[in-house]
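In: What follows is a protein structure lacking sequence information:
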């Protein structure tokens, strides 16, 4: 550029300061991020609200739309908030107000909406010109005492008005309703909790400031979501409470139902928090079409005003439990909530644990109580001062009236009153403004009474200000009132998954009666329910099962016991007793197949109750004895089954053409009897069978005779008074003393246990029984009869026995089950057997083979 060109350049403005653009960008971005953090995205730890929420509630209070007043148009409310406090888009204000009115978004909604405020399916709310709103009563508790100088105010955006920096908040709103927000460089995501639990925890904190988080968790068990559902697993909850961060897994609440046509259905009644129902159903349908989820024939949304109901129709061969697990795995029926407890503490973002959140709320309420008390004290003292002036004037009434009448104007009268009676300017002015009717005797008494009451109030307020204990008692009392008024039951229940064994400590180790029906329906019932009902004769059964079903196993177990479930294919599954669905005495229960992932062709053979799998001494000195249909017997230490797996493990290797028949838990010192279809039984001591590995196939327990022969049952004798009961296919049976069966080595052919003839038919069952047991016999024709063992007398070993049941032509016995009675056992079917005496001719045959 030529030198002369400089003359044409504008003069440099000396107010412009050159700076580095990197420094300017850094500084401007930090300012912007702090503005977003403090003024937009993060809640205040004291009232749990972001500025926009606080402004909406305060604006609605300004407008007078209280819970007991008429609704006002949402557009009017939004305009009020925009014009006075929130200089941003109207959609931000309306969206905020809408969310505070949605029952599926907030655990305790703060706005009472009238009109279309959206749906859990993600439908948009109607435009603000159509909807109306007002405050909920619980929101007014957030604003209570705001006019008593309880909180600081700041200028609004144009300095024309003042707005509160925080609300007095009688409710611990941050915990109760939670919040979520994305700031710059940080975010917050806090779950809602149950109001009753939170208040109980807060009161416990006030009573003991040194309380641990673990102790607080005894009051606040877990988050409580507005949509209900199930919190699956407890480790995430524990982590969130202790550190402020954690991952909480939520599962939809689902039940299994069977239609009138016998079709199985999965019914979902509650879904995880923040899941869009319509979108979830749409994505599930796509997964079904893509064959990623199998076993579902149809999916429908049958939700109505009475509640949510999503129906999954299952295909005929589907196992509901497996289908449901796949739905949890691949769809939003199971989702997680990432807890990140970030909130503003004195204007700075902090990650807070449960105790810190409660602590800051209590500090805030304490400050509110102090400021409110100080305000009320100031007001009371002002009033007492005026009343004092009234009383002085009334004591000198004639002089006061004379002075006022002689004064030229009010100012001279005021000065005269102040000088003559020693009154303050405020008192003198109040006397001049007093109405004449206050001069009557009755009014004087009222003034005197009011003065005395106000002096008592002043003493009380001063006592509050001087005693922190009194202030804390006030906080507790007010929280108690809030709990009484708004507290409710939990909506989200907690399921302690198989991995969370530590959570078992929270489940009481109560005695339960486990009931398993012949068809495989299982339930647990508190033993109290049985023991309060005596065995009053033999009537209809208590369980509401199918007409051809009956209770096959019934035993007492503790909630913390294990159930080992063995299948015909030789697999074993574990279930803790508390994981079995609870039902009343009359309930049908849940199919075992729906509780474990069993193959469709497999079936349940036995359920063994085990006290513990954690006690080394117990698992090393107890054994599982198994017997197959082909006479193979196997003994394995319980220790081999002490590491539960969700999908089960192999309990025994079953050879081709064989199947698992009977399983027993023994202590290593039992006698074993194995009976064959041909009518013989072998009796040997358990020590004859050495312990083997879990996957071993076993050793020969009895020798079969002929291709048609097979084992019909095994008993492990563990009751001194026990007898051996045998039943043949044509309805004959008997009870014999176990001592009649000489002890031999395992693997032999055995001795005669029933005199098999064409009349009796082959042996079908063998049971170890005592007098208190019952016998259930099922015919191939479907007829079921229950009889008391005490009605059968003990006979010789090699006899034909007596007729237990009269069979129709071509009919035979299908199966025989023993039912051990406990106190208050379910009432048996009324079927006294008339045949016990009619055919009791014993035909002796003492030849032993």
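Out: Thanks, I have the structure now. It should be emphasised that the depicted structure is a prediction, and the values quoted were computed from it without experimental measurement. Numbering: from 1, shown residues only.
In: can we go C-alpha only for contacts and neighbour counts from here?
Out: OK.
In: Which parts of the stretch 101-250 of the chain are strands?
Out: Listed in chain order, the strands of the stretch 101-250 of the chain (DSSP state E, counting those that start in this stretch) span residues 111-114, 132-135, 153-155, 162-164, 179-182, 187-190, 230-232, 245-251.
In: what's next to the longest one, contact-wise?
Out: Residues outside strand 245-251 that contact it (CA atoms under 8 Å, 6 or more residues apart in numbering): 229-234, 236-240, 271-273, 328, 333-341.
In: list the contacts for residue 139?
Out: 57, 110-111.
In: ok, 10 Å please
Out: Residue 139 makes contact with 57-58, 61, 66-67, 100, 108-112, 169-171, 173 under the criterion CA atoms under 10 Å, 6 or more residues apart in numbering.
In: Comparison target, given below:
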């Protein structure tokens, strides 16, 4: 912004005033910010009230709308508030009053409402002309002794009225009822707490200001919400007690009920604080409708004035508790509740830990007790002064009467009494105002008794003012008395055993297939989504492809593994496998860029790993040009971040074929298969470990026009039971024992792996398979055929094999865990 200037026209015909626009805007913004912070959004640390709440309650107190009186129209109260104390909109004042009357919003409502004051479903209250209100018992308690100069008063907005700066509350309302507010650059969020627990914690702190936070938690174990629920994640609560900032989890309460024929129902009876029941029901209904939550046969809201009751009838074989845990992660059945204890200390916003909250309340309450005591002492001294005059007159009663009768007027009588009894004008006037009936014997004794009692009271009041320990004792007794009268049982259960529920906790650990296409689509399927078929069948469609798209990448692994994606640019990205959507058979899935943040280029290889921080494991990358590169897996821990990390430096004419994980290089071997129908087997440790950004070393020497089709890492213990399966473009395949391929040195040309003919066509894919393995063949039409590994014909190296899939042109081969254990057949066809 440029410092443009504005011209202010003065009221007098003088020279114009020039001020920079920036200065005017800064001053105006600061004034506005200060007004919002101090007069609207933040509560006072002493009574826990924002100005609007304090003004509403004070207006009701002035109108004498007390707990024992009749309710008055809300419009009458709102008119009093905005007309005398709060120069803002009537809807804002009414909304604030409504919240103080809602038992699901306030732990201890300060207003007793009559009529429609909204609902926990989020319904609005009726218009203020239809509702009525009065102070609740807790609301009335906030004004105890306000007439005894216990708090300071100030002028209202136009100077026509006086209003209290703070109320003389006798309990820590800031902590008990809590509050929320958003100011300019500041916010406050204080959950409600149990009155009895707060009182006990405050008194424990009062006895020992050095009390530990853990000891405070023993008295006050957590927040207590009017809507109940289960509170957990209490590390954030302890942090909030210490610093004023933290977070807890609040979970709904539910139970299960039996239905007929073995079915059950899930019944939700308590929902989180400040959560709309109607919106929660809508969330659950949408999940059931979209089948993101399985096993729900029917759902209905049976809530009434007796309480909340949301019922989900479950289908036979489905556990209600498991459905509830799924809802916890996917809906507002569990929410995070934040602590940001920001309040006003005078005109200054401050962050408060629990000790600060207690200290502000203690200081305020002690000041109230001192001012109240001083007020009572002043009134007692005034009365005692009058009584002393009475006693002086009674001691000389005949002379007093004669003096009064002998005076011609009141002025003369007053002066004569001052001289006769050695008293001042106030006492003399009181004697003149004394009724004759007070001069009977019994009334005279009452005066003497009152004087004695008042003398003792004055001494007691002076003792209170002189001894801080007595003031503390009074504060303690009054707090305990209020707690005994108004405290209620804890509504929210504290459960230290519950932990955070994330999507990961709800995804079953299962073997999955992850399939990618040339056009960039990726999908996840359970490994058992395809039933086995006999070899030679047509297969079934598991992914929908556009006319110009083909399956190019695929892998299998556990749903909780990390899914590493290697791009054609050599970048490595990582997400959890369950983050890839399961779109079911036939759909094309989700685009890579909607799964991996910052991904550029095409994904050409995938693999799964349980842990990215492993120091023993290595990532081994194979390229079409015959190179192999081994790098410690821990070097790729940054692959989870946006954009991933570089995994290999590729030549311009080279590309990544696949990648594998090595965990024991001294006992593992590499099997690489090339398009020239050749394969090589050599020790993995001949490919030394190198950095992420290097090119790698030669794994197999290729002839012109050849490229690597596949590569696999095999442990030496499984060599005798492992086979190299090859398949041709026309769907002809076979499996050859790995021991038929002699061990060579890295960088050799390898040996024959397949003998093509006109019926078979050229070899296009290969994979190492073993016992308990199924194979899935993919075609360029998006079809796939799953065949038991035991059904793949076993042939020698120099053979073509037999037909495995008849329709479409084979593009790739995937080995997945078998749906049932089996071994390779010795079938020779």
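Out: Thanks, I have the structure now. All values derive from a computational prediction rather than experimental measurement.
In: Let's have the strands of the stretch 101-250 of the first structure in JSON lines, adding mean neighbour count.
Out: Shown next, in JSON lines, are these (neighbours: other CA atoms under 10 Å):
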{"stretch": "strand 111-114", "mean neighbour count": "22"}
{"stretch": "strand 132-135", "mean neighbour count": "25"}
{"stretch": "strand 153-155", "mean neighbour count": "13"}
{"stretch": "strand 162-164", "mean neighbour count": "17"}
{"stretch": "strand 179-182", "mean neighbour count": "18"}
{"stretch": "strand 187-190", "mean neighbour count": "20"}
{"stretch": "strand 230-232", "mean neighbour count": "25"}
{"stretch": "strand 245-251", "mean neighbour count": "22"}
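In: Can you show me the helices along the stretch 51-200 of the first structure?
Out: Along the stretch 51-200 of the first structure, counting by DSSP state H, counting those that start in this stretch, helices occupy 51-63, 74-84, 90-99, 137-143, 173-177, 195-207.
In: nearest to residue 418 of the first structure, of these?
Out: helix 51-63 (40.5 Å; CA to CA).
In: That closest one vs the second structure, mean deviation?
Out: Compared with the second structure after fitting, helix 51-63 of the first structure deviates on average by 0.6 Å (mean CA distance after the TM-score superposition for the first structure).
In: Check stretch 195-204 of the first structure too.
Out: With mean CA distance after the TM-score superposition for the first structure, stretch 195-204 of the first structure averages 0.5 Å from its match.
In: what residues are up against residue 500 of the second structure?
Out: Here residue 500 of the second structure is in contact with 232-233, 249, 328-329, 334 (criterion: CA under 10 Å, 6+ apart).
In: hang on, the earlier thing: from the helices of the stretch 51-200 of the first structure, which stretch is densest packed?
Out: helix 173-177 (a mean of 25; mean count of other CA atoms under 10 Å).
In: gap between it and the chain center?
Out: The chain centre lies 19 Å from the centre of helix 173-177 of the first structure; the measure is CA atoms, centre = their mean, to the nearest Å.
In: picking that back up, could you export the strands of the stretch 101-250 of the first structure as JSON lines, including distance to residue 524 of the first structure?
Out: Formatted as JSON lines, those follow (distance: least, CA to CA, whole Å):
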{"stretch": "strand 111-114", "distance to residue 524 of the first structure": "43"}
{"stretch": "strand 132-135", "distance to residue 524 of the first structure": "46"}
{"stretch": "strand 153-155", "distance to residue 524 of the first structure": "59"}
{"stretch": "strand 162-164", "distance to residue 524 of the first structure": "56"}
{"stretch": "strand 179-182", "distance to residue 524 of the first structure": "39"}
{"stretch": "strand 187-190", "distance to residue 524 of the first structure": "36"}
{"stretch": "strand 230-232", "distance to residue 524 of the first structure": "20"}
{"stretch": "strand 245-251", "distance to residue 524 of the first structure": "23"}
